[in-house]
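> here is a sequence with its predicted model. Questions after.
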Amino acid sequence: MKNWKESNDTLKATFEFDDFVQAFGFMTQVAITAQSQNHHPTWTNTYNKVEFELSTHDAGDVVTEKDRKLAESINEIFDKMS
């Protein structure tokens, strides 16, 4: 899966943007998608970078299909903004 690496039972990715406003807009779109999937990421934002760590808490903090689905959705949002 492009942009993502699996490490220590977590999917991780960093997305970089032109500026803070574009990064925040991306986060807003991801928040709406995450809510609709009922799967909420651990993430941080510093200026133009958004970093994610995905795992499924209900499954014992391991990577599941829920994480892969959200990661693909995040990729789609990023691709539309690029």
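Right, received. Where do you want to start? Residues are numbered from 1 along each chain as shown.

> CA atoms for contacts and neighbours, from now on please.
Fine.

> touching, Thr14 and Ala23? I think so.
No: look at Thr14 against Ala23 with C-alpha atoms under 8 Å: they stay out of range, at 11.1 Å.

> then this one, side by side with the first:
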Amino acid sequence: MAVLTDDQVDAALADLQGWSRTEGALRRSVDFPGFLDGIDAVRRVGEHAERQDHHPDIDIRWRTVIFALVTHSEGGITDKDVAMAGDINRIVG
């Protein structure tokens, strides 16, 4: 699996609402109405990530959840990260 070039990541970001490239990873911050809404979203993303065997880094701050994607074994952003970002968008809305 190849690490995507900057141009490839930029092209992918055009179709990934809410995502940006920060510190070498794809990142999205989502604000939820309440703490438990965020926890439920993390559970749903976690279940999907387990099925895909590709896991985002997740930071929970009260009602804000930050998802970060990078393929650590490859040392950068890959197609798996782009696909998971799209999946997360569909899961959390």
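Nice, I can see it. Predicted model only: the values in this text are computed from it and were never measured.

> can you pull the TM-score for these?
Here the superposed chains carry a TM-score of 0.89, computed using TM-score structural alignment, normalised by the length of the first structure; 78 aligned residues with a C-alpha RMSD of 0.9 Å.

> how far does stretch 40-54 of the second structure sit from its chain's centre?
In this view, stretch 40-54 of the second structure has its centroid 11 Å away from the chain centroid, taken as C-alpha atoms, centre = their mean, to the nearest Å.

> who's in contact with the aligned residue in the second structure for Ala13 of the first structure?
Under the alignment (TM-score structural alignment), Ala13 of the first structure maps onto Arg28 of the second structure. Applying C-alpha atoms under 8 Å, 6 or more residues apart in numbering, we find Arg28 of the second structure in contact with 18-20, 66-68.

> before we move on, the earlier item: what's the overlap in contacts for Thr14 and Ala23 of the first structure?
49-50.

> which one's more surrounded, those two?
Counted by other C-alpha atoms under 10 Å, Thr14 of the first structure and Ala23 do not tie: Ala23 has more neighbours, with 21 against 15.

> can you list contacts of the longest helix along the second structure?
Ranked by residue count under DSSP state H, the longest helix found in the second structure is helix 35-52. If you take C-alpha under 8 Å, 6+ apart as the criterion, helix 35-52 of the second structure is touched by 31-32, 55-56, 58, 60, 62-65, 84, 88, 91-92.

> which two in those residues are spaced the farthest apart?
Greatest spatial distance among the contacts of helix 35-52 of the second structure (C-alpha to C-alpha): Trp62 and Met84, at 23.4 Å.

> which of these two has more neighbours?
Met84 (20 against 13).

> any idea how many residues pack against Ala68 of the second structure?
Counted with other C-alpha under 10 Å, residues neighbouring Ala68 of the second structure total 23.
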